[in-house]
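J.: Requesting a structural model of the entry that follows:
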Amino acid sequence: MFNLSEEISRIDWKVFARRMLSNVLILGAIFYFLFSFWDVIRQEALYAYWRIRGQVFTVDEVKDVEPPKPSPFAALLGQPTPLKVIPKSTQFGIVIEKIDVNSPIIADVPTSDKRAYLAALQKGVAHAKGTVKPGEVGNSYLFAHTTLDFWNYGPWASVFNLIRKLEKGDRIVIFYKGKRFDYYVKGKEIVSGFNTTPLTRTFDTPYLTLQTCDPPGIAINRLIITAELR
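T.: Purely as a prediction, here's the structure:
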């Protein structure tokens, strides 16, 4: 006959406590990992879904957009209609259609003032003070977060998470003072976090540089995207 009190008396409570603590620590670590990487995982999953589905985002008129090449998955799921993107700001904003980036840009942010640039990055993408404005000859330098602790940095904490997906020829649309400037990706590189060369580069034509952390949330390296105005 089952005797509860007898069974309880047989339990080695020290072993039980150690096992419980181990399980709690393991579950806590898993939860923290998923919570920290949630935005990265979410964006990666959405991007994969868009690519499989053939979803197109565009700042152009939808009727002018060439439909993507059909895929077996798109045939099964139904070819989606291109989605019109309304810029967050036409005074100073960025739209990257391929990865669904749509953000205001904060102008003339000093890169040497941590308090100033962290405050700016809570409002959108930052434009480095001392670099040219869109459409001008030279290097227009933009930087933004790719961070894991999004709860500390607001809604723009992961705005540049997917810029590593950009390839040569992809379009980056910049709006400035009501005008539109279409830049096309020319190159992609990873540099040391202490390397300031991308910021100080000079160009004979209007260029755009995007910078973010690589890998996400770790400032040991910088991912650099360069694009030229057409």
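J.: use CA for all of it now, contacts and neighbours both
T.: OK.
J.: Now do the contacts for residue 222.
T.: Neighbouring residues of residue 222 by C-alpha atoms under 8 Å, 6 or more residues apart in numbering: 190, 191, 192, 193, 211, 212, 213, 214.
J.: helix, strand or coil for the second one?
T.: Secondary structure assignment for residue 191 (DSSP: H, G, I helix; E, B strand; the rest coil): strand.
J.: burial of it, as a residue count?
T.: A count of nearby residues for residue 191, using other C-alpha atoms under 10 Å, gives 16.
J.: Kindly report the same for the last one.
T.: In terms of burial, residue 214 registers 21 neighbours under the definition other C-alpha under 10 Å.
J.: Let me see the contact set for it.
T.: Going by C-alpha under 8 Å, 6+ apart, residue 214 touches 146, 190, 220, 221, 222, 223.
J.: Just give the nearest non-adjacent residue to the second one, would you?
T.: Same thing as residue 190. Among residues not flanking residue 190 along the chain, residue 223 sits closest, at 4.6 Å (C-alpha to C-alpha, 6 or more residues apart in numbering).
J.: The structure of the following sequence is requested for comparison with the preceding one:
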Amino acid sequence: MDFREKPINLLIEIRKVFLFFCFSFLFFFLILSLNQAFGYFRNQLNVFETQAQVLKEGLPSASTLSPIAEKESQTEKIKFILTEKPDSLEIPRLSLGVPLIFSKTPDIKEVVKDLLKGVAVYPGSALPGQGGAGRMFILGHSSPPGFPKLKYYWVFSKLNDLETGDEIFINFEKKQYRYQVTQKIFLEKGGEIPINENGSQQFIYLITCWPPGQDLRRLAVEAVLTD
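T.: Predicted structure coming up:
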């Protein structure tokens, strides 16, 4: 046997051991990273559950919303354009187009389900085209930066980018209504949304939790129906 083969064989064995430890370390690191990622994902889903409850805090009851529109309905001619688009919300500045889901009940379990399908119109909100004064409340999730775009968890993450005068479009029953942003309102948990008392105009309020992906505060964007 050639004695020169022994160092070569030893080097081969050392390399095998080294590669084994390298792959073991990488495998351990991968498992640890996946565990952390899944843990983060689970925690964020729990936050989304609480977001739904926070979103509806401080909103007027259905009994105080509907009569406003009903009492003055048909008193004004609402301007719109015809469209073939389904019921939806569009915000050009955010390159956003999302289904408009009309919640049938304020029950939190139902609101949670509706928020997974698009943005939820709070029960009792005045609907576009009713005429007269009215307020429409639209709820949507916000997610932290980098979170995957799943089930509309992300839909209002960039709501704070809107500025006064920006356009918002509501497509409802084959008609499109145009709104313009009037103000942004930041609210603490449980705080009531200050409602514009101008009795001759229709307003929408886009509401999400703030900062994105958390449930510490709320952000409401107010917009008024325009000609």
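J.: how about the residue nearest to residue 190 of the first structure, what's its partner in the second structure?
T.: In the second structure, the residue matched to residue 223 of the first structure (TM-score structural alignment) is residue 219.
J.: So what does residue 157 of the second structure match up with in the first structure?
T.: In the first structure, residue 157 of the second structure lines up with residue 161, judged by TM-score structural alignment.
J.: should've said residue 140 of the second structure
T.: Match for residue 140 of the second structure (TM-score structural alignment): residue 144.
J.: Look up the closest residue to its match, ignoring the ones flanking it.
T.: That would be residue 125: by C-alpha to C-alpha, 6+ apart, it lies 5.0 Å from residue 144 of the first structure.
J.: Which residues are in contact with the equivalent of residue 115 of the second structure over in the first structure?
T.: Using TM-score structural alignment, the partner of residue 115 of the second structure in the first structure is residue 121. With contact taken as C-alpha under 8 Å, 6+ apart, residue 121 of the first structure is in contact with 144, 145, 153, 156, 157.
J.: Repeat the analysis, applying 10 Å as the threshold.
T.: Counting by C-alpha atoms under 10 Å, 6 or more residues apart in numbering, residue 121 of the first structure touches 105-106, 109, 127, 143-145, 153-157, 159.
J.: Could you do residue 21 of the second structure as well?
T.: Residue 21 of the second structure makes contacts with 15, 27, as judged by C-alpha under 10 Å, 6+ apart.
J.: where along the second structure do the helices fall?
T.: With helices called from DSSP state H, the second structure shows them at 5-55, 62-71, 108-115.
J.: now the closest residue to residue 53 of the second structure other than its chain neighbours: how far from residue 182 of the second structure?
T.: Spatial nearest neighbour of residue 53 of the second structure, excluding adjacent residues (C-alpha to C-alpha, 6+ apart): residue 108 at 6.4 Å. Distance, residue 108 of the second structure to residue 182 of the second structure, by C-alpha to C-alpha, to the nearest Å: 29 Å.
J.: How about residue 127 of the second structure?
T.: With distances taken as C-alpha to C-alpha, residue 127 of the second structure is found 19 Å from residue 182 of the second structure.
J.: Tell me which of those two has more neighbours.
T.: When residue 127 of the second structure and residue 182 are compared for neighbours, residue 127 comes out ahead with 18 against 14, by other C-alpha under 10 Å.
J.: Please say which position in the first structure the more buried one maps to.
T.: Aligned counterpart of residue 127 of the second structure in the first structure: residue 133 (TM-score structural alignment).
J.: now that match: how far from residue 93 of the first structure?
T.: Going from residue 133 of the first structure to residue 93 of the first structure by C-alpha to C-alpha gives 12 Å.
J.: now do residue 28 of the first structure
T.: 39 Å.
J.: Pick out whichever of these two has more residues nearby.
T.: residue 93 (23 against 12).
J.: In the second structure, what residue corresponds to that one?
T.: Using TM-score structural alignment, residue 93 of the first structure pairs with residue 88 in the second structure.
J.: do you know how far its match is from residue 100 of the second structure?
T.: From residue 88 of the second structure to residue 100 of the second structure the distance is 4 Å (C-alpha to C-alpha).
J.: contacting residues for the residue positioned nearest the centre of the second structure?
T.: The centre of the second structure sits closest to residue 141, judged by C-alpha atoms, centre = their mean, with a distance of 2.5 Å. By C-alpha under 10 Å, 6+ apart, residue 141 of the second structure lies in contact with 48-49, 51-52, 55, 112, 115-116, 118-120, 151-157, 207-210, 212-215.
J.: redo that, cut-off 6 Å
T.: 153, 155, 156, 208 (C-alpha atoms under 6 Å, 6 or more residues apart in numbering).
J.: What about those residues, which one has the most neighbours?
T.: Highest neighbour count within those: residue 208, with 34 neighbours (other C-alpha under 10 Å).
J.: Per the alignment, name the residue of the first structure opposite it.
T.: In the first structure, the residue equivalent to residue 208 of the second structure is residue 212, according to TM-score structural alignment.
J.: what separates residue 11 of the first structure from residue 4 of the first structure, distance-wise?
T.: Noted for residue 11 of the first structure: a distance of 11 Å to residue 4 of the first structure, by C-alpha to C-alpha.
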